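[1] Task: produce atomic coordinates for the following.
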Amino acid sequence: MGVVLRDDDAAFRKMGGHDLIDSYLVYRARDTLCSVSSADTEDYRHLLSAMNPKELGANEVAMLVTNLKALAGAVACIDNVLHDELLSAISNMSLWNYKPDVMDALLEFIESLATSSGKYVDYCLKMLTCQFFPPLSLPLPKILARKDGVLSRVHSSLKYIADLVPLSPVRLVPIVLNGKPQYCFNTISTLSLVIYVENMFKLESGVLGEVVRIPMFAGVVHLLVELDVNIGWEDIQNETSERIFEMEIEDGDESRDDDGELPRKLSQKILGGNSFAEKLDSLMVLTFEHLESCQVADRLIKIFDTLLKLFKKTILTAYKPKFAQFVIFYACSLDPKNCGVTFALMLEHTFFFSTDGPVLRTKAIAYLASYLSRAKFLSVFVVAGTLERLVDWCVKYVKMQDNVINPKAHRIFYSGCQAILYVLCFRMRSMMDDPQLKPWLFHLPLESILNNKLSPLKVCLPSIVLEFLGQAKAARLFMTSEKFIFDDYLESELSREFGGTERLDMFFPFDPCLLEKSDSYIRPNFIFWSMVQPTYDDEDSSDEDVGEAFASDDDGGMDYGIMQSLEEQHFDFAEVGSALNKMSITPKDSLHSRFGGAINQPMRMPSRIRPSTSPESL
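    Now for the predicted structure:
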């Protein structure tokens, strides 16, 4: 028997003799496939050559299309052992390299093969999902021009197979997740990763969504975290430790734009050229847009439930996350009353009741404090309600303890106290300005948790403590007979080395986002420190001492340095002082003068906030 298709057959078929030749071609295809078992492989070899032509002229394309269609009708005769070369040749065909007629013929063959026998389902699904990645050799203009045509056909074929093979969506999940390029992330193009994630989101939101929704979204989140941890804190710290703090201290407002965020040139200075950061930025924007589409389709609540579980399992437990956590921050901003409150309650519950150990609980409270402080979309009453429950927990904790200061033994308590102080640094003024919350704030039993045998003010970060006490004094909290009960504390020498290796340095994960494109989505819903009006900025305040003590607006930044902690956890007290001075948001002279040094220079909480750089301290 001859090859599956001769040149004259192709010409005849091209002229329209479809009905006359189709059955004949299928018959010849079957005969050619069966001939392999009898060692008569001449026609089969011709077929293999036709499936991989050296050139793609009109005749070659016509033969390729007709051979594929003929093979689609003869799939019952295909044997994965006898015809492995044929299957290999077909699997190496990329839809991106062909015009619609070849694409449609190839997909027809894949669909027929997948539905002919269960043993070929995985093979066909792999052939389809391989199309999620355009060939590396294909130029960008062609990729963009062909993308919609290729991917719409692929998803149509996946649906067709799912309709006829109901278990195929379940089998599709590991194929897609394991189909991620195995080569290094820094060599794959950003566009390839974007197209891959686009397809994952298309599966999640499509007709197969009920089966693949959670694993597809989980795959995206895992990919974001994987890129995030590959950035490395040294990529940020190399700049922040040598230039950023210096600029923050010396340049003041010049290091920020009018909205308080890092200007683009500074963001580029820190992460520009970092391939992992660029890829993460693009994928996060894609994720933000997908969340927006979920909101429009009125299914954000359903997807948020999945995202919340993924956050607890993947991001909350991740080592040194830097930006991936902003995905859930953005989801919360799209629906503050539902998603926004739910996220806060989950973090609160984790801090109060988790049995997974102190590390997870301190991470949860760090997320909660940062979220309550930074989320512009959260009502101040939601923040107040959370603070009240945190304070109540701390009050009960103090009553149950007989021990003295011990940062290690009471780590969870101290992290809770620091979270309360941090949130109040951002939110105290708004609470004082509200006629309902002002009396509530004065009756909040803060003194009982701050002024006791555990002395949290000596363990919490000095930057946070000083800012909180400055605002509290201006707001006339903790006043007794016109005396601020913590005056002695403010005027005494504060040991920055207190606690040694157990010193409470904490990571606040929602510090400003340094990813340029992602920041444009986060910024409208984000509170920068420059937007906060502390209580001591009130021109009508009668407390001149506070005005003096916190008058300068040019010292360091709360954003860069408030969460600074030491990279090395093994050090002596002398090293602590030296390292802290280098990493501090406030110059040494300013700290010295604030605590009674010879230089009479006022000190205040920095006016600009920069990202945390030390989650490993958790």
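
[2] For the rest of this, base every contact and every neighbour count on C-alpha atoms.
    OK.

[3] Would you map the strands across the chain?
    Taking DSSP state E to define them, one finds strands in the chain at 479-480, 483-484.

[4] Now for the protein: which helix has the highest residue count?
    helix 140-164 (DSSP state H).

[5] Let me know the distance separating residue 508 from residue 290.
    26 Å (CA to CA, to the nearest Å).

[6] Which one of the two is surrounded by more residues?
    Taking other CA atoms under 10 Å, residue 508 and residue 290 do not tie; residue 508 has more neighbours (27 against 17).

[7] Surely that one is in contact with residue 370?
    Yes: with contact defined as CA atoms under 8 Å, residue 508 counts as touching residue 370 (5.4 Å).

[8] Show me where the stretch 251-400 of the chain has its helices.
    For the stretch 251-400 of the chain, applying DSSP state H, counting those that start in this stretch gives helices covering 264-271, 275-296, 300-310, 326-334, 341-353, 358-374, 380-399.

[9] And this one, please, so the two structures can be compared:
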Amino acid sequence: MSVYSASMATTPILKSANTSLNRKKIHERIRNTVQFQLISQNGLRKVLEDASKGINVGAYEDYIRAMHDVDLSDPDFGVLIKESRQCIELLKPHKFTLFVETLICLNWINRNETLIVEYQEFLIDLLSEHNKYTSFALSKLIQFWVPKPIDESFWKNGVPDERIKFFLNYVHQTLGKILDVIPMANDFAIEVIEKLFPYYTKPSYVIAGYMNNMMWMMEYRPMFREDLLQILFKNFVLMDVSVRRSDIEAAERLSQDAEEIFKMDADDVKLQNQEGMQHPIAQTIDICLNKLFEYITAQCQSNPNEDSNKTTLRCSHFFKILMKSFEDYILPTHKTNHIQFVMFYFCSLRTSISESFISYLCSKVWDPNVATTVRQSSVGYIASLLARGKFISQQRIKHTLHDLCRWAHDYVEKSDASQNTQNIKVHLVFYAVCEAIFYVIAFRSRDLTNSSENLTFLQSLQLSTLVTCHLNPLRVCLPAVATTFAGVTRAHQLAYCHTILERNARRKLAMVYQNEIVMPEETLDTTFPFDPYLLKKSGKYIEAVYQQYQPCEDEDPNGVHSQIATNEQRRRKRVESLMSSVDDDDFLSDPKRNKLAEHSKNYEKEILFSYGTSPGFH
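    Predicted structure coming up:
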């Protein structure tokens, strides 16, 4: 027995009150039903005409109240719709808005097919005559797109079962007919769809179900595709940035730990891991991106009965739509986790698409009128795509590296050696381009050093001139990128970077000791957007075209790593010696000693990060 039922059993007064309340509701419902039938006998037209003249307004109000409170039977519903259709010319917005809105809110979707068709015809006639009701009617129809909690079991991975699909089919039929006969309804529909999009914290089945209906509309309303995809990307970006990558990884690790601790049954464990992501928002993104990847595949795959040129044109048109969403929502957003892989997968479908995408990104980088943050983000996309895309040809990698290096060399020649090189924001794009060059060469070293022709190409890039220029790009690169690049260039005698890395490290520590304050962070805030994909269900689309890091076999890992280890030992001794001297210097002020000690700890952490782990180099 529940707590609620137990308390009711010991409280007869409450039970009596509750019974009286239920009895009162039943009597009220019967009274409304009888009243509705009595009012209906007079005819709806008479009720409306009298109310329009200010006569017997109470009957009109009772009619509305009865419509709202009574669960109309099919015969009563049919009579009401027929009479309402005959009185459409009377239902002017400034007089009968409440009546019409109550009529639109009636339960019509669970009726028999004859009544549903009759309701559809009435609604179209009503909106054609009085377009002021269009926005409200569309809103009520599109609200059917949002899955109800009671229907959760009928929505699996954003796909409705046959029962739900049967009712939704009538909703989409009605929407399609309204949009066909009322042109102004198109703009209203887009506004309502965007407004009713579920908040990103809603359960997965709600958001994925709503997305399913949006894609359903794209089938019978292709002209909405661009607007609907814009709405999807806007909301997906919001979801994607709302959860940190580390939170997704932590949720997966926690699930694995729990699995080991509680020794769950093997079959149950397998089922749990296959069901999806442990983080709820990551699970929503996973389901939605899986549906989007399916849609993209369908748009670009060749149909045996379709001319190949027609397929190419459709794919090209879809590329323009995706690029609009990418430029508006994804590119300007810092550190998205997965939504950008829509472009990665789309580029993998056709070589011409990847070529166009890289050309677009390069045009952003070369254009000085583009915002610096967008240019830096574009560089990150170029580097990450070249490094991670299995579908990117070696010729395209070399061609893009050549363009990046040429731009960097031109920038160095035009820059003044006497300019301020301490503030990296002044030369942010240059440093981002250099880091992209170093990253691609380090990541693709196996492909770029496997022949004398490729080595000759790397020599033509004049990497040594770039790393030794007065702007000192290695100073601001991510430690992992700089270290791996240094190992590759040393192994193949392309440039010698370790001396520069040592000098940069000594300079950083010396400046702290001299200026009494910790130096500002000199590392670029770099993001490689196509870092490993974490989502399970949609990951199958990425895995086959995604390049994992493979170190070059021709490199001398023992020599490089032994040199790195030796350098690390020297740095550690230098730090320990410096801290020892700090303790011995009585003249050194406490604030200065504390700041130096703090920096030394951070410096040790940086060394460990630089030579222990790296973004993607494992």
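
[10] of the helices of the stretch 251-400 of structure 1, which approaches residue 179 of structure 1 most closely?
    Closest to residue 179 of structure 1 of the helices of the stretch 251-400 of structure 1 is helix 275-296 (CA to CA; 17.1 Å).

[11] How far off centre is the closest one?
    Here helix 275-296 of structure 1 shows a centroid-to-chain-centroid distance of 9 Å under the convention CA atoms, centre = their mean, to the nearest Å.

[12] and the angle from it to helix 264-271?
    Angle, helix 275-296 of structure 1 to helix 264-271, by axes from the mean of the first three to the mean of the last three CA atoms, to 10 degrees: 120 degrees.

[13] Can you give me the buried ones in helix 275-296 of structure 1?
    275-288, 290-292, 294-295 (16 or more other CA atoms under 10 Å).

[14] try stretch 125-136 of structure 2
    Buried residues in stretch 125-136 of structure 2, counted by 16+ other CA under 10 Å: 125-128, 131, 133-136.

[15] got a list of contacts for that stretch?
    Contacts to stretch 125-136 of structure 2, defined as CA atoms under 8 Å, 6 or more residues apart in numbering, come from residues 85, 88-89, 91-93, 101, 181-182, 185, 188-189, 192.

[16] tell me the most buried of the strands of structure 1?
    Per residue and on average, the most neighbours among the strands of structure 1 fall to strand 483-484, with a mean of 14 (mean count of other CA atoms under 10 Å).

[17] which position in structure 1 aligns with residue 135 of structure 2?
    Taking TM-score structural alignment, the alignment pairs residue 135 of structure 2 with residue 122 from structure 1.

[18] Among the helices of the stretch 251-400 of structure 1, which comes closest to residue 158 of structure 1?
    Among the helices of the stretch 251-400 of structure 1, helix 275-296 comes nearest to residue 158 of structure 1, with 20.8 Å by CA to CA.

[19] What helices and strands are in contact with the closest one?
    helix 190-205, helix 209-231, helix 300-310, helix 326-334, helix 516-522 (3 or more CA pairs under 8 Å, 6 or more residues apart in numbering; DSSP states H and E).

[20] tilt between it and helix 190-205?
    Helix 275-296 of structure 1 runs at 30 degrees relative to helix 190-205, counting by the same axes, to 10 degrees.

[21] Would you mind getting the angle between helix 275-296 of structure 1 and helix 209-231?
    For helix 275-296 of structure 1 against helix 209-231, the angle by the same axes, to 10 degrees is 150 degrees.

[22] between helix 275-296 of structure 1 and helix 300-310, how many degrees?
    140 degrees.

[23] So what touches helix 275-296 of structure 1?
    Identification of contacts with helix 275-296 of structure 1 by CA under 8 Å, 6+ apart yields 185-186, 190, 193-194, 197-198, 201, 224, 227-228, 230-231, 271-272, 300, 303, 324, 327, 330-331, 334, 515-518, 521.
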